[in-house]
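Novice: Build me a model from this:
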Amino acid sequence: MAFLPRAAAVAAFMAAACTSGSDPATTATAPPSITASGARSTSPASTPSMTPIPSGVPSATMTAPADPAGAEKEIKRVWERFFNPATSVEDKVALVEDGEMNSLMVEAFAKDERSGQIVGRAGTVRFTSPAEAEVTYALFRNSTTVQPFGRGKAVRQDDAWKISFTTMCSLTKYGADVPKAAAC
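Specialist: Below you'll find the predicted structure:
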């Protein structure tokens, strides 16, 4: 006779699911259970427990490359080389993030008479991630300060530090005829 109470419970469950008007796929209750008295009961579905992250797992908040001092030196060299009139146009293109894609803008900046007179020096470098840094810089033209407190960015691309594309866009204003790339 144990068969009859189970069959009745299954029939009751199916009837309730069909007539309740709710979608069983979105209902957050566990399947009904039969109590000792034969009454049907439902309980809220249990939520899976969250597994804690082990304390030895590195967090994703690293804000500096493995060698910050070496990276800072490399970033400062990039800025000095970019603003050195003796640096070739091809080398300047290679010193800018996505320089190949934006070579017309970089070439125009490098060949422009007015921007060609600019010398730049990177000041402080503050890493915001292992592959990005904020850079303060100063720009000079003929021993006169043009931009004493510039703010730009450096990015790590193709295993090298480069002047960010957005910073390059902001530098075009120092030339006489340096058009910005369409993506600026």
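Novice: From now on I want contacts and neighbour counts done on CA atoms only, so please keep to that.
Specialist: Noted.
Novice: mind checking how far the residue nearest to the spatial centre of the chain is from V96?
Specialist: Residue closest to the mean C-alpha point of the chain, counted by CA atoms, centre = their mean, is S129 at 9.0 Å. Remark: distance between S129 and V96 (CA to CA, to the nearest Å) = 18 Å.
Novice: now do A69
Specialist: Between A69 and V96 the computed distance is 21 Å (CA to CA).
Novice: okay, these two: which has more neighbours?
Specialist: V96 (27 against 12; other CA atoms under 10 Å).
Novice: Sequence B follows; please return its structure for comparison with A:
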Amino acid sequence: MSNRIPVTKSGLSLTKSIAVCALAAGLLAACGVSGKEAPVGHPVTAAPSTDNTLTQVVTDVYQRFFDGNTTADQKIAALENGQAFADTIRAQADSPIAKGSKATVSSVTSADATHANVVYTISLNGTAALPDQSGTAVKADGTWKVSQASFCALLSLEMQGKPPAPCSAS
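Specialist: Predicted structure coming up:
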């Protein structure tokens, strides 16, 4: 058996990646947002008129979803098939790690009218913990959301390859 620490594609050790993913998943259910902020998920009834519009809408959804101050219900609404993950998101609501997490989006590219590719970084208390992650956003019921597949990829890291049952359906 090797004494080497497994390293993820981002160059982080598996242990650190798991801790960071716990943060990312936990932040999904952290505490409330002030009444001044826009609701999670921006209704878009037609395809965005420009790449800048798509980039802004998807960036906003990712930032709110991974923000430690967003409520569990708002996170559930911002996630594709969010209700299937409600128990997981709520169970992590009180995680102190989650409350210090944020996401920044470095790029959004349209794959088609209802799918976008996203490159994002999850930070913990201002320090990049999972840099340059690849994810996707989907447009469901006229609203752009973080894809179930992207959330499941993080949960898989956090739960050492054994994410919750809804991930098996993705």
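Novice: how close does the residue nearest to the centre of the first structure sit to G152 of the first structure?
Specialist: Counting by CA to CA, the gap from S129 of the first structure to G152 of the first structure is 15 Å.
Novice: Over to P179 of the first structure?
Specialist: In terms of CA to CA, P179 of the first structure sits 19 Å off from G152 of the first structure.
Novice: Compare those two (neighbour count), which wins?
Specialist: G152 (20 against 15).
Novice: Settle this for me: that one is touching E134, isn't it.
Specialist: Yes. Applying CA atoms under 8 Å, one finds G152 of the first structure in contact with E134, separated by 5.9 Å.
Novice: Test my guess that V89 of the first structure contacts E107.
Specialist: Yes. Counting by CA under 8 Å, V89 of the first structure does reach E107; the two are 6.0 Å apart.
Novice: Tell me the gap between the biggest helix by length in the first structure and the middle of its chain.
Specialist: Longest helix of the first structure, by residue count under DSSP state H: helix 3-19. From the chain centre to the centre of helix 3-19 of the first structure is a distance of 54 Å (CA atoms, centre = their mean, to the nearest Å).
Novice: Walking through the second structure, point out its strands one by one.
Specialist: Along the second structure, counting by DSSP state E, strands occupy 101-112, 115-124, 127-140, 143-146.
Novice: Out of these, indicate the one that is most buried.
Specialist: Using mean count of other CA atoms under 10 Å, the stretch among these with the greatest mean number of neighbours is strand 143-146 (a mean of 28).
Novice: so it corresponds to what in the first structure?
Specialist: The alignment of strand 143-146 of the second structure onto the first structure (TM-score structural alignment) spans residues 160-163.
Novice: with the second structure superposed, average distance for the matching stretch?
Specialist: The superposed stretch 160-163 of the first structure is, by mean CA distance after the TM-score superposition for the first structure, a mean 0.5 Å from where its aligned residues fall in the second structure.
Novice: got a list of contacts for that stretch?
Specialist: Here stretch 160-163 of the first structure makes contact (CA atoms under 8 Å, 6 or more residues apart in numbering) with 71, 74-75, 78-79, 94-97, 152-156.
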